[in-house]
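Trainee: Build me a model:
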Amino acid sequence: METNNKILTIPLEDVHSEHCALIVDDALNKTDGVLSHKVELNNQLAKIEVDSKQFKLGQLTKNIRDLGYNVTTVKKSYPVEGMTCASCAVSVESILSFEEGVISSAVNYANATATVEYVPGLGHPENFKKAIQSIGYDLIIAESENQEDEIQERQNEHYLQLKKRTIAAALFTLPVFLIGMFFMNMPFANEIMWVLATPVLFWFGKNFFINAWKQAKHRKANMDTLVALSTGIAYVFSVFNTLNQEFWHSRGLHAHVYFEAATVVITFILLGKVLEERAKGNTASAIKKLMGLQPKTVTRLTKEGQQEEVKISAVTLGDVLLAKPGEKIAVDGKVISGSSFVDESMISGEPVAVSKNAGDEVFAGTINQKGSLQYSAEKVGSETLLSQIIQMVQNAQGSKAPVQKLVDKIAGIFVPIVLLISIVTLIVWIIFGGENGLTHGLLAMVTVLVIACPCALGLATPTAIMVGVGKGAEKGILIKDAESLERAQKVDTVIFDKTGTITEGKPSVAASLWKEENAFLTAVLFAIEKQSEHPLAEAVVANYSGISTVTVSDFESITGFGVKAKVEGKTYFVGNKRLLDSHQVAIDNYFTNFIANHSQLAHTLLYFSDSEQVLAILAVADKIKETSIEAVRQLKEQGIEVIMLTGDNEQTAASVAKTVGVSRYKAGVLPEDKLSFVKALQSEGKTVAMVGDGVNDSAALAQANVSIAMGKGSDIAMDVAHMTIISSDLLKVSQAILLSRQTVATIKQNLFWAFIYNIIGIPIAAGVLYPINGFLLNPMIAGAAMAMSSVSVVSNSLRLKFRK
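Mentor: Coordinates of the predicted model:
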């Protein structure tokens, strides 16, 4: 007896104890189709027996992830060849989703890629390729050093071939059109048109028929099906009438031929494809620019100091590289010697070149200007900042906005519905069309098939997303996915963290007052702060650098308060006033005036004490960024409420808020307070964007509807945030929200016109106006309209590139 049972091995992550195994067991028990299971801790895997008809790998993965653990997966994007419309993308996505080992799949018609997440060992790219080939497409899974160049070359070749076929089809179509429209009574007119039309359909337009047949073999249909049916019916009907004119003459009718309609439709659709391919290429211009920043070769210095030119792929960690004037920095690294200015605008969006000297970081793709720099390679290949940005932009451009899910459902049933409408149109014409019912019915049927276009629907969202994400990258705004870009346009409240967001985040000691300063106490303060990772601690360390140190024990960081540690058996504290209050350490009147003066100046006060008394107070200043005031003003102009949260004291918070123009702020908040504050705003119905550094504010960032991380260099918090502002310029926040609004508006425009086009076009093609005014749409005009609908949608998306 045949069984549906299978044994699967699922690799797990972070399952290190019996407790973890019990939790994973719970997830397995909750998953439909799992018959039996065993978690092997040593091998970090689960062996399960499943009923393949009921079991869904995606559901199992979700159940395990919901409990805080993970299944080991691989997520990769592959180029797809042969897709001609949105229905094709739906077909490819559907086939991939049913492949064994696949957790999720998403196909983007606009950039012709399939993103597949699968479990290694269960899912195999070779199987994905075979499955896609079986329905008439192809998946490019082979990787090479120059894969991007090879793909680009293939795309260029495809475009050139398409262009040549279009030109050739037009040359054959022109005489057919002229004869059919103006010289139809000339001798052998039908025969000449037949001869000229045949290569247009079955050579220059052969791919429509080949792809339609491949789809039909798998009981599927796409745009090629519509084109092949419409032109094929027109051609066969015309051939019949050419060979059997008496059949109609004997019935008192004229034997119409529609060779010109069939050829013009093929030519117009080919022309539309040429324009569409060119326009789609322009939507990916941002990613091409980023890829163009990567140099192919670099000058490497040998141990003997000799220069050698090597491929970028040959560079390894620790290599010493030379950047001559005008050359691109090859990899992320640190300057060893030399000084220069480096243009980092294509990564950060900042137009001003940055001074680089020994010890400074440099990033791949940036352009060295006048001086020469020697730098050591610290991150190479996919680890460089530029590579991470390119990968992030590619992922975002290939992701789907929530609205796209509805469009995909419509595209999936669009072609069958159009086929049904065309058949109904023919039947209605035959019944109610009188003596010309059959000819008019066939003409209307062909026109319905020609004018219906799922392409415009399929291109409406992804082309706008690609342009929007690309434009963001060019401006130094990295967007994680399409959903984040769509969600940002709803933001009505922006929360700013203070330190490192509104301010520079590089505090320095402005003043200090000691009860009794001596070398030992200074060394104690220096040693304790050197172990702390807080920005204020860095200011203290920088202020007292170069002094002798002491041994610190029992160091403890108390989040939101400060630190405590022991030196020579005695306990010391460094932190804010709450830290002193929590340990009942009194503040001597000796410090009263110092505290008052520096509080008025909005300086942060750092208290250094033992367990009995305050030993010193340091006033730390953090400069407000030059763009913060303007950024707050712009957000207010957009109708967005701006709020500032800080762990600093009330006086400092009030002073900074007043300076930048923030009317609502909250001081003395801990990380968990920020999280609660975001939740409270959301409970009021607010759509909240949290802007922070992506580390200290991680809980609030995760809770916010849109999280925006401020970061510089290779430490930017890409994993935490929905968006990352590379340059940490607050003006980019309002730009990001405006970009989101413009992109979503473009998507809505595209979808409106795509739907309206089909809603109006299909009934007119079917002949609804004929009883009113005798108008019956010509298939040639329908073909032109169909071709231009896709081009107009892509062109509208491209307008985003030029908007302010």
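
Trainee: drop to CA atoms for contacts and neighbour counts, all remaining ones
Mentor: Will do.

Trainee: Residue 308 falls within a strand, correct?
Mentor: Yes - counting by DSSP: H, G, I helix; E, B strand; the rest coil, residue 308 is located in a strand.

Trainee: quick one: it and residue 146, what's the gap?
Mentor: When distance is defined by CA to CA, to the nearest Å, residue 308 is 22 Å away from residue 146.

Trainee: higher neighbour count, these two?
Mentor: Ranked by neighbour count (other CA atoms under 10 Å), residue 308 and residue 146 place residue 308 first, with 12 against 9.

Trainee: just checking, the more buried one touches residue 315?
Mentor: No - under the criterion of CA atoms under 8 Å, residue 308 makes no contact with residue 315, lying 11.5 Å away.

Trainee: Which residue of this protein lies farthest from its centroid?
Mentor: Most distant residue from the mean C-alpha position of the chain: residue 250, 64.6 Å away (CA atoms, centre = their mean).

Trainee: need the helices for the stretch 351-500 of the chain, in chain order.
Mentor: Under the criterion DSSP state H, counting those that start in this stretch, the stretch 351-500 of the chain contains helices at 385-398, 402-432, 437-451, 454-474, 482-488.

Trainee: What about residue 372, how many residues nearby?
Mentor: Counted with other CA under 10 Å, residue 372 comes out at 18.

Trainee: what sits against it?
Mentor: Neighbouring residues of residue 372 by CA atoms under 8 Å, 6 or more residues apart in numbering: 322, 323, 324, 325, 338, 339, 340.

Trainee: Also this sequence, please, to line up against the first:
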Amino acid sequence: MTKKTFKISGMHCAGCVRKIELALTKTTGVHAASVNFATESALVEFDEQIVSEIDLAKAVESVGYRLDVAAGETETLSIKVIGMDSPHCAMIVEGALKKLDGVKNTDVDFANQRVKIVFDSSVLSVDTVFKVITDAGYKPIKEEAGTEDLLDKEKIEREKQLSDLKRKLFVGGALSILIFFGSFPEWFSFMPKFLSNNWMLLLLTTPVQFWVGWQFYSGLKLLVKYRTADMNTLIAIGTLAAYFYSAAVTIFPDFFTAGGIMPEIYFDTSAIIIVLILLGKYFEVLMKGRASEAIKKLIGLQPKTAKILKNGKEIEVQIADVVVSDLVVVRPGERIPVDGKITEGDSEIDESMVTGESMPVHKTVGGAVIGSTINKFGTFTFRATKIGKDTVLSQIIKMVEEAQGSKAPIQRLADLVSSYFVPVVIVIAIATFVVWNFFGPVPAFNFALVNFVAVLIIACPCALGLATPMAIMVSSGSAASRGILVKDAASLEIANKINAIVLDKTGTLTEGKPQLTDIVAFEGENQREVLRLAASLEQRSEHSLAQAILHHAAHKEKVELYKLEDFKAISGKGVRGFLQIESQKIEAHFGNRALAADIGLNTAPYEDKIKKLESEGKTVMILAADKKIKGALAVADVLKKESKEAILALKKSGIDVWMLTGDNDRTARAIARQVEIENIMSEVLPDKKSEKVRELQAQGKIVAMVGDGINDAPALTQANVGIAMGEGTDIAMESANITLMRGDLMLIYETIALSKRTMRIIKQNLFWAFFYNSAFVPVAAGLLYPFFGILLNPIFAAAAMAFSSISVVLNSLRLKRAV
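Mentor: Predicted coordinates for the structure are as follows:
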């Protein structure tokens, strides 16, 4: 089977999608087809042995569309587009690019101001692509530099944009105040008379109209050259209508006074509208900078240099010159340059920027270190294992960017409305002008013009377009700073609906490695001596249970081991050896009941204590020395300290919590009892985990699966939302929708809480954006005038329009606060 994306031409509405998908799926050899109206492309999975690309093209052509089969040299170009900061802007850029010959596919991500374009380089040049984007009113930057350089370029462009807006606002604001005073001499009698002269007002308004408001004329270029329209088109048409009418009244006054009525002039309307909208734009640019702070902070954390060892000498190199297997030296207070494993030394490392964990983590030889984290105390050397785009930090940045650029299902409605919004508003504005001009009161033309301008200015596709993606952008950035990485916006939306969570036991609920939990001494022995005997016997064993006992003996009790001779591992039962205790050589055994029985020892007197430990889900091993039972040790994969708290929080939220494990039912129930989980799936083989998730989904549950191992990957993929623990395997993280960068189960509760807050903010944004546009456009058209005598002044329309976008951004920024 082959999966391939094709460009589709001729789609004009969402209804076309179904027709094309049906045509493709009915074609023999096609396994699946998914058509994307937004990108005008089709992802087709087909058997090349049965059906060719030409056959696919014919199938699509049969229902009235065109599927482009690749030809010539295909090139992919990634461009940063400064100023493309709303879905409507993205639609304009995408629309302009798609009209170019040779374009095969476009992927527009407004949240990160990025466009990826796949094109036939034999037909289309990069310069032409750049020219089209510039013509549309945006600033393109080719993404060929490193992330840091690109960030610097973007910052320079943003600062330049803000500086330009500030200068224009200062000049435009000063001129608009004079124009306003001059337009109403009856209110401001103290102003000089010459300021009220129409020629003076024309002189003052012209620089505001054509210099301060220059950026809005890209909308006219779009209309003429690409037969599409955006918000700038509305502003340009509206303000130019007011300006040219007023200029005509000034230049040809006799023509307008012929009917005996003194015409009004609207220079103040034109100038003040431009200044108010630019002011809104200025604040929007400022606040959008804050919205994307999280990703900029992450990128800013990357060190620029590293100290590496070459031929025994320490040399400082640029971070780009570090290669895998280089030995890197890090001193206290320095940032770790790349990912790697410690080969010499130890230290406390602050990993809070990646995991969200505030306490430094102790790392020793063999410990993994993450690039860009901070070395607190010791000096150490590590071997580089991942560099450049493969480091953990680079992967986090990529995941956050992808999440910010992805679309939540709830956004589809807003996008669909936005795509038709501007043309509909222009039609409403023209209809308003015609109705008022022919049926309005005297002076009908003046009423018609004012209401025409008000309709064009009040309409705000930006508020509608920003409602969902701005909240997703802030939310995913905020989540990343807490150690929660969301792969896409859809996952963030679905997490809000979760009503069942399946937790894999090992490594998720538990620490994932056995620990010594109990030491029981029999026959008057003391616990320390029992531990010493058991650890001495296990010192040559490689079994994971042995390692747990040895770790406890060495690091917690710090006991000195006896000399071990003639060691033997007895398969499935335990170990045997001779211990040198003082001057005697004593035979000792350590293992299960079967081993005790083999050497003729009766465990019956100790069974109560042994069974009690086993009922708690622990593995019990019996110690015998010199043919006498001395004690027993219990080892278990212990629960994480926050497991119980997290499960109680999830249950209080009304979520069913399930534990999934391969353990036998008795052990599983013992673990579940400790964390108050009633729903247990025990003795589940690794390949059956996804089936268990499917069973819950069949009951109508929205299921989240939480796991950390390779064998969890199918279940993570099957679940509505897959959540991987960041301490787990790369495969688990790739299969999951959400990755938790530290093993704290409370992050699951935080993720769901954040999703609920995000959806609440999105719904508020959409409500106000829809309400604003649906309520105020009719008011601007003069619908209330016949009943209440109310008309909307275009100046107030401009202020309201600017405020609507700002309110959406401000409301979304509330997500930066902790859950």
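
Trainee: Mind filtering the contacts of residue 372 of structure 1 down to those shared with structure 2?
Mentor: Contacts conserved in structure 2 for the contacts of residue 372 of structure 1, using both residues aligned by TM-score structural alignment, their matches' CA atoms under 8 Å: 322, 323, 324, 325, 338, 339, 340.

Trainee: Would you mind giving those residues as a markdown table with distance to residue 100 of structure 1 and secondary structure added?
Mentor: Below are these laid out as a markdown table (distance: CA to CA, whole Å; DSSP: H, G, I helix; E, B strand; the rest coil):
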| residue | distance to residue 100 of structure 1 | secondary structure |
| --- | --- | --- |
| 322 | 49 | strand |
| 323 | 49 | strand |
| 324 | 51 | coil |
| 325 | 53 | coil |
| 338 | 55 | strand |
| 339 | 55 | coil |
| 340 | 54 | strand |
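
Trainee: which residues does the aligned residue in structure 1 for residue 237 of structure 2 contact?
Mentor: In structure 1, the residue equivalent to residue 237 of structure 2 is residue 229, according to TM-score structural alignment. Going by CA under 8 Å, 6+ apart, residue 229 of structure 1 touches 446, 449.

Trainee: A helix includes residue 229 of structure 1, no?
Mentor: Yes - counting by three-state DSSP, residue 229 of structure 1 is part of a helix.

Trainee: can you tell me how far it sits from residue 136 of structure 1?
Mentor: Residue 229 of structure 1 sits 18 Å away from residue 136 of structure 1, taking CA to CA as the criterion.

Trainee: ranges for the strands of the stretch 651-800 of structure 2?
Mentor: Using DSSP state E, counting those that start in this stretch, the strands assigned to the stretch 651-800 of structure 2 run over residues 656-660, 679-681, 703-707, 721-725, 738-740.

Trainee: between those strands, which gets nearest to residue 126 of structure 2?
Mentor: Nearest of these to residue 126 of structure 2, taken as CA to CA: strand 738-740 at 36.4 Å.

Trainee: if you line the two up, which stretch of structure 1 does that closest one fall on?
Mentor: Strand 738-740 of structure 2 maps onto residues 723-725 of structure 1, going by TM-score structural alignment.

Trainee: in which helix or strand would I find the counterpart of residue 158 of structure 1 in structure 2?
Mentor: In structure 2, the residue matched to residue 158 of structure 1 (TM-score structural alignment) is residue 161. Element membership of residue 161 of structure 2, judged by DSSP states H and E, is helix 147-183.

Trainee: what's the answer for residue 529 of structure 2, then?
Mentor: helix 527-538.

Trainee: Counting by contacts, list what that helix packs against.
Mentor: With contacts defined as 3 or more CA pairs under 8 Å, 6 or more residues apart in numbering; DSSP states H and E, helix 527-538 of structure 2 has these neighbours: strand 515-521, helix 544-551, strand 563-570, strand 574-581, strand 584-591, strand 628-636.

Trainee: Residue 746 of structure 1 contacts residue 464, doesn't it?
Mentor: Yes - taking contacts as CA under 8 Å, residue 746 of structure 1 lies within contact range of residue 464: 6.5 Å.

Trainee: shared neighbours, those two?
Mentor: Counting by CA under 8 Å, 6+ apart, the contacts common to residue 746 of structure 1 and residue 464 are 797, 800.

Trainee: Neighbour count: those two, which is higher?
Mentor: For residue 746 of structure 1 versus residue 464, the count of surrounding residues by other CA under 10 Å is larger for residue 464: 32 against 24.

Trainee: With adjacent residues omitted, what lies nearest to the more buried one?
Mentor: Nearest residue to residue 464 of structure 1 in three dimensions, chain neighbours excluded: residue 797, at 4.8 Å (CA to CA, 6 or more residues apart in numbering).

Trainee: What does residue 464 of structure 1 correspond to in structure 2?
Mentor: Structural alignment places residue 464 of structure 1 opposite residue 471 in structure 2 (criterion: TM-score structural alignment).

Trainee: how about residue 814 of structure 2, what's its partner in structure 1?
Mentor: Checking TM-score structural alignment: residue 814 of structure 2 goes with residue 799.

Trainee: For that match, give its distance to residue 280 of structure 1.
Mentor: To residue 280 of structure 1, residue 799 of structure 1 is 13 Å away according to CA to CA.

Trainee: between those two, who's got more neighbours?
Mentor: residue 280 (24 against 12).

Trainee: so who does the counterpart of that one in structure 2 touch?
Mentor: Under the alignment (TM-score structural alignment), residue 280 of structure 1 pairs with residue 288 in structure 2. Going by CA under 8 Å, 6+ apart, residue 288 of structure 2 touches residue 809.

Trainee: I'd guess residue 288 of structure 2 is in a helix, am I close?
Mentor: Yes - counting by three-state DSSP, residue 288 of structure 2 is located in a helix.
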